[in-house]
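A.B. asks: I would like to see how this sequence folds:
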Amino acid sequence: MTFYDEIGGAETIRTIVHTFYVGVATDPVLRPMYPEADLGPAEERFFLFLSQYWGGPTTYSQQRGHPRLRMRHAPFAVTAEAREHWLTHFRAGLDAAALSPEQDAQFWDYVTHAATFMINTPG
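C.D. replies: Predicted structure coming up:
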């Protein structure tokens, strides 16, 4: 059983990602990093990425190739402040999913490390 299956699969990942994007939609730091007027496509890409990362379907790679996260985010100034805003909304998503403490800790550990890794602009 994969972590994806263990946490409830697509339904749980969708809850996390949707809650995250509800926050992003009105965030003054993060929203400008999403050039699309409709956040729906970004939400779907993030859902597919997280699903694949945690052991679900490989649709993300089939549609988009290797994730190349730093390269895909390079056009945007990802600062420590942006990281904090991103983590705030992701925390809300995890809270909405109501995972077990162990599952929550595993997911949170990954996203906090990933968010730090994505910083590409000092200040």
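A.B. asks: alpha carbons only for contacts and neighbour counts from here, please
C.D. replies: OK.
A.B. asks: ok, residues contacting stretch 95-112?
C.D. replies: Contact partners of stretch 95-112, identified using C-alpha atoms under 8 Å, 6 or more residues apart in numbering, comprise Ile7, Thr12, Thr15, Ile16, Thr19, Leu87, Arg91, Leu94.
A.B. asks: one more to put side by side:
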Amino acid sequence: MQMQEKPPHDTPFEWIGGEDKVRALVERFYDLMDLEPAYAELRASHGSELADARQKLFWFLCGWLGGPSHYTDRFGHPRLRMRHMPFSIGIKERDQWVACMDQAMGETAVDPALRKRLRDSFLQTADFMRNRHG
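C.D. replies: This next block holds a predicted model:
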């Protein structure tokens, strides 16, 4: 019988480094969205002000990664698809979101094994958010 190797931490939240690291990841994600022309459509879909989006993504990711449930404590179940319906999300927006988050993970030194796991999960979730073809 072969035993599976245990991940280095009990939760992805612990593995990533806790709230400070999640905050740094979210900040870099939105900074890149603002700076990089490759994410122009993604940035345009967020309106002029990003402070609220930054805070909500931080709260959400903390809980989603297995840490404190800041988002659900404030807003209840995330209902991601419903909350994203007002935004036009197609393949380009999905791909830009995932690429921007992957770049942010790389630039904030997320462990490569965790980065791959998260990138795969983010892609599945982002694909689920699509509400139009193309």
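A.B. asks: In helices only, show me the contacts of stretch 95-112 of structure 1.
C.D. replies: Among these, the residues falling in helices (DSSP state H) are Thr12, Thr15, Ile16, Thr19, Leu87, Arg91, Leu94.
A.B. asks: out of those residues, what pair is the most spread apart?
C.D. replies: Put simply, by C-alpha to C-alpha the two of these set farthest apart are Thr12 and Leu87, 17.7 Å from each other.
A.B. asks: between the two, who's got more neighbours?
C.D. replies: Thr12 (22 against 18; other C-alpha atoms under 10 Å).
A.B. asks: Which helix or which strand is home to Phe107 of structure 1?
C.D. replies: Under the criterion of DSSP states H and E, Phe107 of structure 1 resides in helix 101-117.
A.B. asks: follow-up on the earlier one: quick check on the ones in helices among the contacts of stretch 95-112 of structure 1: which are buried?
C.D. replies: Thr12, Thr15, Ile16, Thr19, Leu87, Arg91, Leu94 (16 or more other C-alpha atoms under 10 Å).
A.B. asks: so which of these would you say is closest to Ala37 of structure 1?
C.D. replies: Relative to Ala37 of structure 1, the closest of these is Thr19; by C-alpha to C-alpha it sits at 17.8 Å.
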